[in-house]
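Chemist: I'd like to go over a predicted model; first the sequence, then the structure.
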Amino acid sequence: MRIAVLSGKGGTGKTFISVNLAYVIKNAAYLDCDVEEPNGDLYFKGDKIVKQVDVDIPVIDHDACTLCGKCADFCRFNALAIIIDKVRVFSSLCHSCGGCKLVCPVSAITEVKKSIGTIKETEFEGHRVIGGEMNIKEETGVKIIDEIIEISKDILEDVVIDCPPGNGCSVMGSIKNADYCLLVAEPTIFGLHNLKMVYELTQVFEKKVGIVINKASQHKIINDFAESENIEVLLEVPFDKELGLINSNGEIAAKDMKYKHFFEKLADKLLVRKV
C-alpha cells in the first residue's frame, strides 16, 4: 500500500506523522518528496548513496534561428521569448519537455544538462529511505520527485510518501500513484483553511482520504469539517510538550512505548484498507 501524507502548509506535523508511521509498519519504505525542505533524514540517519538529478535545458543556435517564433508559441510556461533580435531562454521557467526542439523547423535548438538537485538513499533498521533535495535557487523540484517515485516502483513493501506542503505541482506528482492520502491538520481556523485546500486537490485525483489531527485540543473545528464531508478522523495526537521535545531533537517518537501505540493504531487502520 502506498500512503501519501499531506498538509496544506508546512509545520503541521506532516513529517512527524510520516516518519513514525513508516517506522511502525514492518519493512515499510519512506519517501521524502518534500524536496525543497527535506527533513526525513534528521530521523532516518545513516550513510547515503547520492545521485545527481539533471534536466534538459534548450540552447539556441542564433546563427541558424530564423526568429519564426514557433518555439515561443509552443511553450506554455513562457520559458522562451523573442526579445529584440534573439530568442531568449529563461531556464528557471523551463519544464524540460523538449517540445521547443521538436517544433523548430530549422533544428536551431539543442539541449544541455543542468543539475537541479540530488536523490539520497539509505537503509534504516530495515526501512528503505529515499529522499531528494533541490539545489539552492531552483524554482521547481518536480523532476526530482518524479525520479523518487520512479525508483520506488520496484518496492513491494508498504510505502509512506512524505509529500511537499500545499497543493502545487510537486504535491500532485507525489500523490499520483498513491493508494490513500492521509491529511494532517491542526485544530485552528488556519489549519481548517489549509486542510480544505489540500482535500480539494485529493478529490480532483479521486483519492481515498483520512485525517490526522495533530496537537489536538478541545477545539473540534477539524472534527466538524470531517463529519460534514464524511471523512474519517483516524488519529488525534494530543498537544504534548514531551512529544514535541522528542520530535524537535530528531528522535523517532514511536521508539518510546508511551507514544508507539498512537502510530500502531494509525497503521492498523490504514493497512486494513489495502486493495
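Modeler: That came through fine. Numbers count the residues shown, from 1 in each chain.
Chemist: rest of the way, CA atoms for contacts and neighbours
Modeler: OK.
Chemist: give me every residue that touches residue 114.
Modeler: Counting by CA atoms under 8 Å, 6 or more residues apart in numbering, residue 114 touches 54-57.
Chemist: give me that answer again for 6 Å
Modeler: Contact analysis of residue 114 by CA atoms under 6 Å, 6 or more residues apart in numbering lists 54-55.
Chemist: could I get the buried residue list for the one helix or strand it maps to?
Modeler: For residue 114, the host element (DSSP states H and E) is strand 109-124. The neighbour-count check on strand 109-124 (16 or more other CA atoms under 10 Å) flags 109, 116-124 as buried.
Chemist: any chance of a markdown table for those, columns distance to residue 142?
Modeler: Listed next are the buried residues of strand 109-124 as a markdown table, based on distance: CA to CA, whole Å:
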| residue | distance to residue 142 |
| --- | --- |
| 109 | 23 |
| 116 | 10 |
| 117 | 11 |
| 118 | 12 |
| 119 | 12 |
| 120 | 16 |
| 121 | 18 |
| 122 | 21 |
| 123 | 24 |
| 124 | 26 |
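Chemist: now for the residues you listed, which pair is the farthest apart?
Modeler: Within these, 109 and 124 form the most distant pair, 44.8 Å apart (CA to CA).
Chemist: surely residue 166 touches residue 11?
Modeler: No. Using CA atoms under 6 Å as the test, residue 166 is too far from residue 11 to be in contact (11.2 Å).
Chemist: neighbour count winner among these two?
Modeler: In this view residue 166 and residue 11 are compared by other CA atoms under 10 Å, and residue 166 has more residues nearby, 19 against 12.
Chemist: quick check, the more buried one in a strand?
Modeler: No. Assessed with DSSP: H, G, I helix; E, B strand; the rest coil, residue 166 is coil; it does not lie in a strand.
Chemist: ok, it - contacts?
Modeler: Shown in contact with residue 166 (CA under 6 Å, 6+ apart): 8-9.
Chemist: how far away is it from residue 106?
Modeler: Distance of residue 166 to residue 106, computed by CA to CA, to the nearest Å: 42 Å.
Chemist: putting a second one here so we can go through both:
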Amino acid sequence: MKNRGIKIAVLSGKGGTGKTFLSVNLASAAKSSTYIDCDVEEPNGYLFFKPQEVASNRVSVKIPFADKKLCNGCRKCVEFCKFNALAYINHKLIVFDNICHSCGGCVLFCPQKALSEKEKFIGKIQKGTSANVTVLTGILNTGEATGIPIIDELLNYKLESNNLTVIDCPPGSACSVMESIKDADYCILVAEPTLFGVHNLNMVYRLVKLFNKPHGVVLNKCLDGENPAETFCIEKGIRILERIPFDIELGVLNSNAIIAARESEKYMNIFSRLLQTITEEVQNETTVNP
C-alpha cells in the first residue's frame, strides 16, 4: 500500500494504555516506515524492534555562561528568568544548568554583555533498522529540564519522503506531546475500557481538538460488556478506528517484546486494516482541505 509520506502520531493520556504497542505494530504493518520514539524520558520502542546498525548522535542546547569581570550584579537576568535558573549570591552570578530552558533571553537582556552561551549535551538520538522499519529513538539524560530539543531533532530528521512515519508520543498532554503532534497528518488516541481510561482519553481528545488535527480512537484491551471509553466516543462523535481485544496470546507476545504483527497473521491483518483506514482518512481530509 502506498502511504505517500503520511505522519501518524499515537497518543494516550497516561502510560500503559498500549501506545507503544500500537505504534510499533502499525509501523511494522507498512511496506516501509519510520518509527520515531518521542517518549524521550522513557523510550521503549527499541525493545520491540531490536534495531541493527545503530548510530548515535548527541543533542545539545545552549546555556548561559557569565563573565565575572563584566558582571556588575544588576540582576536584570535574574529578574527576567521565569524558571529561576539564575541567582546572584555573594557577589556572584550562579546559573542552575538543570532548570535552564535555554531560551537565551538572559543573554539578550544583560546590559553589560556579561553573559554568553556554551553547549550542554542533554541526551542523544539513536538510529537503526529493523526489517522494513527505520527506528529513531530519543534519549534524554536523567535530570534535564525538558526533552523538547531532542523531540525537535527527531522530527527534523531527514526521512524518506514516501515512507509512513509513526510518531510514538510521550504520555499525557504536556508541551512535549504538543511538540510531537504539531506536524502530524493524523492522530490516533489509544484508550482503555475503564472510567479512568475515559478521563485520560478526554485529555488527549481536547488536545487534538485544540490543534485541529484529524483523529480517531483505538479501543485497547476490550472485554465483553460495557466499555466506558466506547460510550465516550459515541457521545462525542469520535470515530472508533479499531477494537483490540483483551487477549492472553497478545499479552504474552507483548510482555516478551515481540511485535505481534510480525508474529501473527491475525494481528498483521488488524494493523494493515487500521493503516488502510487511516490512509483513506488522510486522503479524504486532503481532498476536502487541500
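Modeler: All right, it came through fine. Remember, predicted model here, so these are calculated numbers, not experimental data.
Chemist: which ones are touching the one residue sitting closest to the centre of structure 1?
Modeler: Centroid-nearest residue in structure 1, with CA atoms, centre = their mean: residue 163, separated by 2.8 Å. Applying CA under 6 Å, 6+ apart, we find residue 163 of structure 1 in contact with 5-6, 33-34, 174.
Chemist: picking up where we left off before, following the chain onward from the strand holding residue 114 of structure 1, which element is next?
Modeler: Downstream of strand 109-124 of structure 1, the next assigned helix or strand under DSSP H and E is strand 127-134.
Chemist: what is that following strand packed up against?
Modeler: For strand 127-134 of structure 1, the contact count by 3 or more CA pairs under 6 Å, 6 or more residues apart in numbering; DSSP states H and E identifies strand 29-32, strand 109-124 as packing neighbours.
Chemist: and that strand, how far from structure 2 on average?
Modeler: Per the superposition on structure 2, strand 127-134 of structure 1 and its aligned residues are separated by 1.1 Å on average (mean CA distance after the TM-score superposition for structure 1).
Chemist: what span of structure 2 lines up against that strand?
Modeler: Counting by TM-score structural alignment, strand 127-134 of structure 1 pairs with residues 133-140 of structure 2.
Chemist: how far does the matching stretch sit from its chain's centre?
Modeler: Counting by CA atoms, centre = their mean, to the nearest Å, stretch 133-140 of structure 2 is centred 11 Å from the centre of its parent chain.
Chemist: what do you get for stretch 248-265 of structure 1?
Modeler: Centroid separation for stretch 248-265 of structure 1 versus its chain: 23 Å, with CA atoms, centre = their mean.
Chemist: outside of it, which residues touch it?
Modeler: The list of residues contacting stretch 248-265 of structure 1 from outside it, by CA under 6 Å, 6+ apart, reads 20-21, 42-43.
Chemist: got the buried residues for it?
Modeler: Using 16+ other CA under 10 Å as the test for burial, stretch 248-265 of structure 1 gives 250-254, 260, 262-264.
Chemist: from those, which ones fall inside strands?
Modeler: Within those, no residue falls in strands by DSSP state E.
Chemist: just those: which are in helices?
Modeler: Those of those mapping onto helices are 260, 262-264, per DSSP state H.
Chemist: hang on, the earlier thing: redo the contacts of residue 163 of structure 1 as a markdown table? Include secondary structure and neighbour count.
Modeler: Shown next, in a markdown table, are the contacts of residue 163 of structure 1 (DSSP: H, G, I helix; E, B strand; the rest coil; neighbours: other CA atoms under 10 Å):
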| residue | secondary structure | neighbour count |
| --- | --- | --- |
| 5 | strand | 28 |
| 6 | strand | 33 |
| 33 | coil | 34 |
| 34 | coil | 26 |
| 174 | helix | 25 |
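Chemist: can you give me the helices for the stretch 101-250 of structure 1?
Modeler: With helices called from DSSP state H, counting those that start in this stretch, the stretch 101-250 of structure 1 shows them at 142-151, 169-175, 189-204, 221-228, 241-248.
Chemist: do you know how far the equivalent of residue 79 of structure 1 over in structure 2 is from residue 77 of structure 2?
Modeler: In structure 2, the residue paired with residue 79 of structure 1 according to TM-score structural alignment is residue 85. Going from residue 85 of structure 2 to residue 77 of structure 2 by CA to CA gives 10 Å.
Chemist: quick one, which of these two is more surrounded?
Modeler: When neighbours are counted by other CA under 10 Å, residue 77 comes out ahead of the other of residue 85 of structure 2 and residue 77, with 23 against 18.
Chemist: against residue 191 of structure 2, how distant is whatever residue of structure 2 lines up with residue 262 of structure 1?
Modeler: Here residue 262 of structure 1 is matched to residue 270 in structure 2, going by TM-score structural alignment. Here residue 270 of structure 2 is placed at a distance of 17 Å from residue 191 of structure 2 (CA to CA).
Chemist: over to residue 15 of structure 2?
Modeler: Residue 15 of structure 2 sits 11 Å away from residue 191 of structure 2, going by CA to CA.
Chemist: just give me the neighbour total for the equivalent of residue 185 of structure 1 over in structure 2.
Modeler: By TM-score structural alignment, residue 185 of structure 1 lines up with residue 191 in structure 2. Residues within reach of residue 191 of structure 2, counting by other CA under 10 Å, total 31.
Chemist: ok, back up a step: would you reformat the helices and strands packed on strand 127-134 of structure 1 as JSON lines and include distance to residue 150 of structure 1?
Modeler: What follows is those, written out as JSON lines (distance: least, CA to CA, whole Å):
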{"stretch": "strand 29-32", "distance to residue 150 of structure 1": "11"}
{"stretch": "strand 109-124", "distance to residue 150 of structure 1": "12"}
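Chemist: so which of these comes closest to residue 155 of structure 1?
Modeler: Using CA to CA, the nearest of those to residue 155 of structure 1 is strand 29-32, at 7.7 Å.
Chemist: return the distance of that closest one from the chain's centre.
Modeler: That offset, for strand 29-32 of structure 1, works out to 10 Å (CA atoms, centre = their mean).
Chemist: what of stretch 62-75 of structure 2?
Modeler: Distance, centroid of stretch 62-75 of structure 2 to centroid of chain: 36 Å (CA atoms, centre = their mean).
Chemist: what stretch of structure 1 does it fall on?
Modeler: Mapping stretch 62-75 of structure 2 onto structure 1 (TM-score structural alignment) gives residues 56-69.
Chemist: mind listing what's buried in the strand or helix carrying residue 73 of structure 1?
Modeler: In this structure, residue 73 of structure 1 sits in helix 70-74 according to DSSP H and E. By 16+ other CA under 10 Å, the buried positions in helix 70-74 of structure 1 come out as 71-72, 74.
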